[in-house]
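Trainee: Fold the following for me, if possible:
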Amino acid sequence: MASDGMSLTNHDHQIRVGILTVSDSCFRNLADDRSGFNLKDLVHDPSLLGGIVSAYKIVPDERDFIKETLVDWCDEKELNLILTTGGTGFAPRDVTPEATREVIEREAPGMALAMLMGSLNVTPLGMLSRPVCGIRGKTLIINLPGSKKGSQECFQFILPALPHAIDLLRDAIVKVKEVHNALEDLPSPPPPLSPPPVTSPHKQTEDKGIQCEEEEEEKKDSGVASTEDSGSSHITAAAIAAKSVFHPTHAVVMAKGGQPLTCFVPPTTLPSHFTCSCGDQIPDAIISRGVQVLPRDTASLSTTPSESPRAQQSRLSTASCPTPKASRREFRAHLDEVITLESRYSTLDQVQSRCGSKENILRSSHSAVDITKVAQRHRMSPFPLTSMDKAFITVLEMTPVLGTEIINYRDGMGRVLAQDVYAKDNLPPFPASVKDGYAVRAADGPGDRFLIGESQAGEQPTRTVMPGQVMRVTTGAPIPCGADAVVQVEDTELLQESEDGTEELEVRILVQARPGQDIRPIGHDLKRGECVLAKGTHMGPSEIGLLATVGITEVEVHKFPVVAVMSTGNELLNPEDDLHPGKIRDSNRSTLLATIQEHGYPTINLGIVGDNPDDLLNALNEGISHADVIITSGGVSMGEKDYLKQVLDIDLHAQIHFGRVFMKPGLPTTFATLDLDGARKLIFALPGNFSYRDTGVTLLEAMPMSDSEASRLPVSPPPRRTSKWLAFFPMDSSLVFAGLSLGDGNRMHCGKNASRQRQCDTLGNVLLKNLGSWHLCGC
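Mentor: Just a heads-up that it's a prediction; the model follows:
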């Protein structure tokens, strides 16, 4: 950017930047501030902003903390630019935009609009961002998303205008004039190309391309190429170049045996080198950014300085079908798209992250993974090693909190309460007898007493006990008026009964009773309005009984994640099948399903999937459509048939957070996420080996049940000495491990919680004996 006159290279005039990370988890050191550190690098990069970070801070999602920091940096430190990251979404604690509005004096809606438009070109979920950009004094404040990828993309969307905006705020007259003069001298971009009329002499072929009629094949190529495919309409010449002060750059699309095409692209849009791997479909990420595809000869003519834009428009509008000598079908069949750009810097993620909308992805049944070039596969994994601690934190950080639902209390076994439960009545609702005996007046003391009737459980006595009288009571029966104590039947003698023996007429009280003796007063067990079950309680039989006691028949609980499980491998058979040469029975899927069901989670059995990208894509789409968590077994290592990671990346555009974990066995364990229609899907891809499977399940802390950030991350990473765990799921505010861990000496340990382990005498072989050892352990 220095050559363009927009970067301030003199240290005294460098752009002074403050980076403010707004995150509860980062503030409490429960997560690393990856976005903030990445923004530091982007700010320092001399090919980008070339600024200096003069202030950096992490604050919680609290409006007052955010406002205090912004005001201090604007008024006291007098920074030129403040970049906030985090707190711009729809979550209840996302208040960064509101805090920013209370601080700024003037809004800069164009920058917020540029970020929203750029984000929407990447994902439809971009519309869920609520960035605010504005000015306080001479400081520009910009809200960026909280994710590393989102904040980097949005920073790059507005980067072309940042230096000039800051020059305007600093009243740098010389630099402002230089930019304004450059804008005046900038040639107008080529005019937009209108889509072909309905009567266009083109027909759509089976490969979704556009082919001229046979009589047009022999005509001279003198027009502008328009291309149509399944993922987009005609590529138009949107004047992206006019959106920045940079001249458009030529991008050449090379094809075997075909005529090269040239694209006009601003250098801020595409990377220096970009290889398209979308088959026949030109990536939407390029189309949406206004790429103009022209034959090379037309492209060179369109940029002739001596030709006016009006003349260009006239010539382009009269151009005939630009089909090369080779047919369009042949051209597409041999397309080896290599786009080379002469740009200064790039936003690689913008283009590589998306080749079509997620909706199109889920409807697709054919994978774009190339399985033919076996010799060109990776010899070393492209994924860096991730520590167990970091992997654990990453899973927790990327895990969404599911919503809640109302269920009948009878269906509450294993569920987690999402609200406090309060007693709506006193228990007992009346003074009740603790024992079988006689309701007496304590002041009467020992002596002979006449009976005036009885009080039984379930009935309300109507008579009042007077001095010298008692009333017979049963356990749980209401205490009659006038009585204030109960004397058990063992401390009395019968003096007189009716002639037929059906009634007691007179008894002798042998002991001195105390007021309140053997009586449960009103509300003794539970008082009206008292919290009987706290939010976050894991419900078992006693909790369900308590709900029945207080008459609460419907409760709000956290939704359980639906977990889909599949095994991959051409060698696998179902357990009921007979073995054939080269085949083995699939046990991983059964073990995983049983483990998950043991903890009450609903499951979906996706079956066995063959080692080919199409089948993997279809199975993953099925799981993504119906489940919150997808667990796969096999296909994640370095074998030539291990396509799973490629399908996740190329076809589903899932974000792979780690592809190797520093543990043995289980090195290729993979974790990815996919945001779809406002919901985040978690994908755990585990190795297929017996013990690898057990190891990989370590990371299945699948869905925290709490709705606050503090209780969402209730545990610390497990002990470093443990090299293998198996299957832990959240049962309440703590973490329960269900399974085994290999400690020193290849000895199995059974982890019962995150803070302690006890050693099991069962020795587990790293391979086949693991399954039996797990069963025999009994811990």
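
Trainee: going forward, measure contacts and count neighbours with C-alpha atoms only.
Mentor: OK.

Trainee: Does the closest residue to residue 435 other than its chain neighbours belong to a helix, a strand or coil?
Mentor: Nearest in space to residue 435, with sequence neighbours left out and distances taken as C-alpha to C-alpha, 6 or more residues apart in numbering, is residue 475 at 4.6 Å. The three-state label given to residue 475 by DSSP: H, G, I helix; E, B strand; the rest coil is coil.

Trainee: For residue 475, list the residues it contacts.
Mentor: Neighbour list for residue 475: 432, 433, 434, 435, 436, 456, 457 [criterion: C-alpha atoms under 8 Å, 6 or more residues apart in numbering].

Trainee: And for residue 563?
Mentor: By C-alpha under 8 Å, 6+ apart, residue 563 lies in contact with 596, 601, 602, 603, 604, 627, 628, 629, 630, 631.

Trainee: Also this sequence, please, to line up against the first:
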Amino acid sequence: MFLVGVLILSDACFQDPLLDATTAAVETAFAGAKHNYTVTSKAIIPDDFDAIQSKIIGWSAKPGLDLILTCGGTGFTDRDITPEAIRPLLHREAPGIVHQLLSESLKITPYAIMSRPVAGVRNQSVVITLPGSPKAAVENLQAVLGVLGHALAQIGLTDSRALHQKFNRTINDALPDSDSSPVVHPVPSDALATLHSSSLHHCPHGHTKPSCGISKHKLVSNDLSSPVTLRARALPFPMLPVPEALALIAKFTPAPTKITKRITDDLAGYILAEDVFASVDVPSFPASIVDGYAVVSADGTGTYPVVAVSHANASEKTTLRPGEIARITTGAPVPLGADAVVMVEETELITTDGTEEKEVKILAIGVKPLDNVRAVGSDIQKGTKILAKGTPFASNGSEVGVLASVGVTHVAVFAKPTVGVLSTGNELLDLKTFTGEVKYGQIFDSNRPTLLSAVKNSHFAAVDLGIAVDRAESLEEVIREAFAQCDILITTGGVSMGELDLLKPVIERKLGGVIHFGRVAMKPGKPTTFATVEIGGFTKIIFGLPGNPASASVTFNLFVLPSMMKNAGYEQSGVATVDVELTQDIRLDPRPEYHRVYVFQKYDEVTKLHKLVAESTGFQRSSRIGSMKGANGLLCLPSSKTAGSVLRAGEHVKAMLIDSLRN
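Mentor: All right, here's what the predicted structure looks like:
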């Protein structure tokens, strides 16, 4: 067995390791090799001279790797310094390997003249530089793979004659009679992960070179033009943990944009995009808190003439002198000269003129200045920040009320994305057009109504895109039309391994989109897909959710809602998580699971406090929409690989709240 190290040299991949498709392609290329190669070391470093030399020296230190493959940096740009960094480190060069690399590459593309490979031996490690693109790296490796084992086996020997005899039959078997070229072992097309058919690739950082190692779109989905017999037998996307999937969603969800809204609009769910300051004092005049009589507090108890009436309306200013009082209503301005208000309950009517009060006796003792008076600016002072950027507008209208109190008519908010919901599948029946006949093999589409309701109840605009048939051209057309009016597209179905699971190929091969992940280590929802597509200069988001109803609902709450909220400007996106106590034993799955539950409050006789408990909704099969009925929480269950097979009743776990608490 030969131990191999694969070293990616790319500034871009070092910044974003997800751009690296070359490592996986090279590993796959070894699968068909005659000798046993095992990639034990993998790394990504920038195009930096010292970093390259340090890594090569470390990997080749005795005892080191048998084979070191570098990928990238062999072209003509200023950052292509791999040959210059590696050549001085070689104890012996291998010009034959270099010749084979160039001659085979030139048979594929004339652009190979711009590649500057280096090969040789350092200590007991063979070092070979390959281009950076997945396709070109594999083609170069296959050019020497047939005889590379013989070269590696010679390292450390003093006499190679016995080895030559041992390898003679093996090498001859590897070489076809009509050609001296080594056998090229087939590599699955999905392992090449590249957009272009030649070794020349476009680097997203603005230059073109054979060694970049990054294609604009990494094509790993099935080729729709190929027969079904050639499709991948397993999803070629890595199985990501949920936290990594959420991190990618946060990274690639577009930042929010500002718009202006009137406060008379429906602002529920919008996020304030700028701080708002008060332009006036609230109240702007001293106002009475109660119905009663405005008084001069120093006058004390006694009978006083009623010389004025102050109502809560626009009026002329009035002035009281000591020994006078004025009748006043709640919210009305306190006359000048008065400094307190006495409640009507603490007074006695003495004389009238038949229709109006003439004299009233003040009974209240110890009246002090500002009693029952709202002082100027006591609620809100002019110039103070009344609402901060990032404040969400609640559905109860409280933020709108604050804005209105200081005379604000328009505010800057973050635009909320419009969300389209599309179901896919020939078997689906649309309730809108259902005629009353269900044919064998047909089912009602429950995903679309469920998700449309969930989007609307989260205060986002939802667009019903209907049902797309399982045909690539139709699906592409529907998606393009959807993005004319939608920012985020939710699809259900078509993301797994069937021949009619078309979403991933359509995204990559028809729309030129980028799939950031296509599998998640979770139950339910493993084939959940997150992708972005550039259309008209704008980044559009696609969430491909599983077709099973429970899976679609769970993954909407876990993945889609946080993206919607981030795009709408929420600083903390996603649903709230609480600690709950289990009411029953829960068996764990090897995958982390999101188990549908009822979460409700229960009185604890021991602590004399209410606690949150969770009760399973029953059978959790992903196709069982009934498991979502009444569910207001998702238990965040760990894998059985780390937490044992069962969580017992009474144990505490985290739960995501996807609806209001039950009593």
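
Trainee: circling back: hmm, which of the contacts of residue 563 of the first structure are the buried ones?
Mentor: Buried members of the contacts of residue 563 of the first structure, counted by 16 or more other C-alpha atoms under 10 Å: 596, 601, 603, 604, 627, 628, 629, 630, 631.

Trainee: which among those residues gets closest to residue 377 of the first structure?
Mentor: residue 631 (24.7 Å; C-alpha to C-alpha).

Trainee: residue contacts, that closest one?
Mentor: Residue 631 of the first structure makes contact with 563, 564, 565, 566, 683, 684, 685, 686, according to C-alpha under 8 Å, 6+ apart.

Trainee: repeat that with 6 Å
Mentor: Contact analysis of residue 631 of the first structure by C-alpha atoms under 6 Å, 6 or more residues apart in numbering lists 565, 683, 684, 685.

Trainee: re the thing from before, in helices, which of the contacts of residue 563 of the first structure appear?
Mentor: Mapping the contacts of residue 563 of the first structure onto helices (DSSP state H) picks out residue 596.

Trainee: In JSON lines: the contacts of residue 563 of the first structure, plus distance to residue 461 of the first structure.
Mentor: Shown next, in JSON lines, are the contacts of residue 563 of the first structure (distance: C-alpha to C-alpha, whole Å):
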{"residue": "596", "distance to residue 461 of the first structure": "54"}
{"residue": "601", "distance to residue 461 of the first structure": "50"}
{"residue": "602", "distance to residue 461 of the first structure": "51"}
{"residue": "603", "distance to residue 461 of the first structure": "55"}
{"residue": "604", "distance to residue 461 of the first structure": "58"}
{"residue": "627", "distance to residue 461 of the first structure": "58"}
{"residue": "628", "distance to residue 461 of the first structure": "57"}
{"residue": "629", "distance to residue 461 of the first structure": "59"}
{"residue": "630", "distance to residue 461 of the first structure": "62"}
{"residue": "631", "distance to residue 461 of the first structure": "63"}
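
Trainee: Of the contacts of residue 563 of the first structure, which ones are shared with the second structure?
Mentor: On the basis of both residues aligned by TM-score structural alignment, their matches' C-alpha atoms under 8 Å, what survives of those in the second structure is 596, 601, 602, 603, 604, 627, 628, 629, 630, 631.

Trainee: I'd like the buried ones among the contacts of residue 563 of the first structure as TSV, with distance to residue 462 of the first structure appended.
Mentor: Shown next, in TSV, are those (distance: C-alpha to C-alpha, whole Å):
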residue	distance to residue 462 of the first structure
596	57
601	53
603	57
604	60
627	60
628	60
629	62
630	65
631	66
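
Trainee: Looking at the residues you listed, which is nearest residue 516 of the first structure?
Mentor: Nearest to residue 516 of the first structure, judged by C-alpha to C-alpha, of those is residue 601 at 48.7 Å.

Trainee: Can you find the partner of that closest one in the second structure?
Mentor: Using TM-score structural alignment, the partner of residue 601 of the first structure in the second structure is residue 460.

Trainee: repeat for residue 452 of the first structure
Mentor: Residue pairing (TM-score structural alignment): residue 452 of the first structure is matched to residue 307 of the second structure.

Trainee: tell me the SS of its match?
Mentor: Secondary structure, three-state DSSP: residue 307 of the second structure is strand.

Trainee: how about the strands in the stretch 51-200 of the second structure?
Mentor: Secondary structure of the stretch 51-200 of the second structure (DSSP state E, counting those that start in this stretch): strands at 67-71, 92-93, 119-122, 125-130.

Trainee: out of the ones you listed, nearest to residue 295 of the second structure?
Mentor: strand 67-71 (88.6 Å).

Trainee: So what's the residue count around the equivalent of residue 551 of the first structure over in the second structure?
Mentor: In the second structure, the residue matched to residue 551 of the first structure (TM-score structural alignment) is residue 407. Other residues lying near residue 407 of the second structure total 12 when counted by other C-alpha atoms under 10 Å.

Trainee: quick one: contacts for residue 407 of the second structure?
Mentor: Here residue 407 of the second structure is in contact with no residue (C-alpha under 6 Å, 6+ apart).

Trainee: Could you measure from it over to residue 383 of the second structure?
Mentor: Per C-alpha to C-alpha, to the nearest Å, residue 407 of the second structure is found 13 Å from residue 383 of the second structure.
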